[in-house]
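1. No letters, just coordinates:
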């Protein structure tokens, strides 16, 4: 009689009857066919294995995939057979690397296995080759590219004109959540904090639900809770809101208030990345942005913390 791979054995998981009942045979069949097709396209030579004799498959054998991924042979066999087993993100990541899956294939694997996909740390920062050109062509409209966690990955000159503190932060802290909740009031560029903070946290929690097991997301939330009591209070309320257009008011020490409306556009091929464009809501705000672009030396922050 077949036995369930033991918990704790490399790359193994246990079966759960309740989860089995929720999974559809269609999804499992698709998962089995997908894994088989990805395995058969990789030759032993490509992964440094001897070709061997009397191969019945054009690509790798199941046991070879398991060996390369560092998972149990029985577990991987059951996965490829479409059996109702559970898989962790770490184990699926190992399988994805072994099968050389690209971003779309990796996401497809996670969906078929019914595991919340982790955002690939490298792919999330791989933007289209022409992204900076597109950002620059949007001038004088402020625009930036952010990932799902609100890390700012790229921007144009108009964005730093209304968000001058961005470049004073080290790259690891160029995150709109972190900047909004930790920048002292004298330098904080967000003018409508009272309205913006609750919505900012609610939208962030909506995105967080898909990444809650990822260390980077959990660490950011913990740091924000420790750094700002207001964030901790709002986070504890568990409010959730869908992303959408919002009015954002910026304040600048030279030109004072700039009112904008945000538009978010997903960037195909870059996991979780979105282009955020800030359109002035009135002529005065538009003129103030243009003035800052014409006088970059005055748009820069007057001091550092």
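-> Arrived safely, thanks for sending. No experiment lies behind these values; they were computed from the predicted model shown.
2. contacts, neighbours, all on C-alpha from now
-> OK.
3. Against residue 223, how distant is residue 233?
-> Look at residue 233 and residue 223: by C-alpha to C-alpha, to the nearest Å, they are 14 Å apart.
4. same check, this time on residue 91
-> For residue 91, the distance to residue 223 - C-alpha to C-alpha - is 28 Å.
5. and the nearest residue to residue 290 once chain neighbours are set aside, what element?
-> Leaving aside its sequence neighbours, residue 290 sits nearest to residue 140 (C-alpha to C-alpha, 6 or more residues apart in numbering; 6.5 Å). Here residue 140 is covered by no helix or strand, with elements defined by DSSP states H and E.
6. Where do the strands of this protein begin and end?
-> 143-146, 152-155, 247-252, 256-266, 274-280 (DSSP state E).
7. Which strands or helices does the third one pack on?
-> So that's strand 247-252. On a contact count with 3 or more C-alpha pairs under 8 Å, 6 or more residues apart in numbering; DSSP states H and E, strand 247-252 meets helix 157-162, strand 256-266.
8. Any idea which of these gets closest to residue 95?
-> Residue 95 lies closest to strand 256-266 among the helices and strands packed on strand 247-252, at 27.6 Å (C-alpha to C-alpha).
9. tell me which residues in that closest one are buried?
-> Neighbour-count burial for strand 256-266, counted by 16 or more other C-alpha atoms under 10 Å, picks out 257-260, 262-264.
10. Touching, the residue nearest to residue 290 and residue 158? I think so.
-> Yes. The pair formed by residue 140 and residue 158 meets the contact definition of C-alpha atoms under 8 Å, at 6.1 Å.
11. next, the one to line up against it:
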């Protein structure tokens, strides 16, 4: 004879078990579709496994082989968001696949790839209305939550950057095009690290912050050196110079407009300080508009091609 409590718990237990099996199957399918050459590994003559081996995924994701094997066996184990983020990168998941991975694991994606309620339609319209002035909305972790067309072409083609990598700290340390556009790169890196440390004081236990710092330490010796300085600075208005690949040198005033009483989300604007910079930003905006119109013109043809290939 079952009790009411048992009847209530059983569906939840079954649901969790189903999700674990779906997660295991999803991970296997994604692993098997990636040829080793795509992630810089040799194929070898004795490889019988389609795609990557379990131990290769574990190594690339910096997790234990046994633990990852248990995950693919649908064992009842805890999976942190840091591990899910590492697996998503190793398995080259796109935005939809990444969201599916986190949903199956019952976790919220802490990266800017996830939707952000801070960015309302009105704020997006405001960003567009500021053009040709480059503007974006960032949080205190430097995630780029939204941006206008001029900002999207200011330092690199931001549309080509995966949403989960649209973070100024990551880009200034790992993206060569972004780095080449910043005139005073080393000073910028040092100040950004000090500003991040100051902001992190209120978020020390949050997974997204720990994930970001861990990744930066792993991928950038410059960040590690600056982080170990233990410097802190508060946000401030500053004149900056960028070297845009399309229009040349730009001199702008960086201003933060806070969107709430606490130092959380903010609108970042780059207002030109001289007429030459203003004209160059207008030209950059025109290039962004032309590129957008070209993309829109190609969309119907791309949709038709996609539809034909799916049949």
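-> Done, it's in. Bear in mind the structure is a predicted one, so any value in this text is a computation, not a measurement.
12. TM-score of the superposed pair?
-> Once superposed, chain against chain, the TM-score is 0.54 (TM-score structural alignment, normalised by the length of the first structure); 182 aligned residues with a C-alpha RMSD of 2.8 Å.
13. Kindly reformat the buried residues of strand 256-266 of the first structure as CSV containing distance to residue 103 of the first structure.
-> Listed next are the buried residues of strand 256-266 of the first structure as CSV, based on distance: C-alpha to C-alpha, whole Å:
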residue, distance to residue 103 of the first structure
257, 41
258, 38
259, 37
260, 34
262, 28
263, 25
264, 21
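14. now, among those residues, which is nearest to residue 275 of the first structure?
-> For the buried residues of strand 256-266 of the first structure, the closest approach to residue 275 of the first structure (C-alpha to C-alpha) belongs to residue 264, at 5.6 Å.
15. Tell me, how many residues neighbour the residue mapped onto residue 206 of the second structure from the first structure?
-> Alignment note: residue 206 of the second structure maps to residue 214 in the first structure; criterion TM-score structural alignment. When counting by other C-alpha atoms under 10 Å, one arrives at 14 neighbours for residue 214 of the first structure.
16. Just the helices from the stretch 51-200 of the first structure, written as ranges.
-> Secondary structure of the stretch 51-200 of the first structure by DSSP state H, counting those that start in this stretch: the helices cover 62-69, 73-80, 89-98, 103-112, 131-137, 157-162, 176-182, 193-208.
17. Among those helices, show me which one is buried the most.
-> Comparing the helices of the stretch 51-200 of the first structure by mean neighbour count (mean count of other C-alpha atoms under 10 Å), helix 157-162 comes out on top with a mean of 23.
18. how about that one, which residues of the second structure does it hit?
-> Counting by TM-score structural alignment, helix 157-162 of the first structure sits on residues 149-154 of the second structure.
19. quick one: contacts of stretch 268-276 of the second structure?
-> Contact partners of stretch 268-276 of the second structure, identified using C-alpha atoms under 8 Å, 6 or more residues apart in numbering, comprise 133-138, 250-257, 278, 281.
20. now for those, which pair is the farthest apart?
-> The largest separation in the contacts of stretch 268-276 of the second structure, counting by C-alpha to C-alpha, is between 138 and 278 at 23.2 Å.
21. The two - which one has more neighbours?
-> Legend: neighbour count by other C-alpha under 10 Å for residue 138 of the second structure and residue 278, higher for residue 138 (25 against 18).
22. what's the counterpart of that one in the first structure?
-> Using TM-score structural alignment, residue 138 of the second structure pairs with residue 146 in the first structure.
23. which residues touch its match?
-> With contacts defined as C-alpha under 8 Å, 6+ apart, residue 146 of the first structure is in contact with 152-154, 273-276.
24. which of the residues you listed show up in the second structure as well?
-> Retained in the second structure: 152-154, 273-276, out of the contacts of residue 146 of the first structure (criterion both residues aligned by TM-score structural alignment, their matches' C-alpha atoms under 8 Å).
25. Now flag whichever of these is closest to residue 95 of the first structure.
-> residue 273 (24.4 Å).
26. Check the gap between that closest one and residue 127 of the first structure for me.
-> Applying C-alpha to C-alpha, the value for residue 273 of the first structure to residue 127 of the first structure is 8 Å.
27. which of these two has more neighbours?
-> The neighbour count for residue 273 of the first structure versus residue 127, taken as other C-alpha under 10 Å, is higher for residue 273 (26 against 18).
28. circling back: how many neighbouring residues does the residue nearest to residue 290 of the first structure have?
-> Residue 140 of the first structure: 21 neighbours (other C-alpha under 10 Å).
29. which residues touch it?
-> Taking C-alpha under 8 Å, 6+ apart, we find residue 140 of the first structure in contact with 158, 289-290, 293.
30. and with 10 Å instead?
-> 156-159, 278-280, 286-287, 289-290, 292-293 (C-alpha atoms under 10 Å, 6 or more residues apart in numbering).
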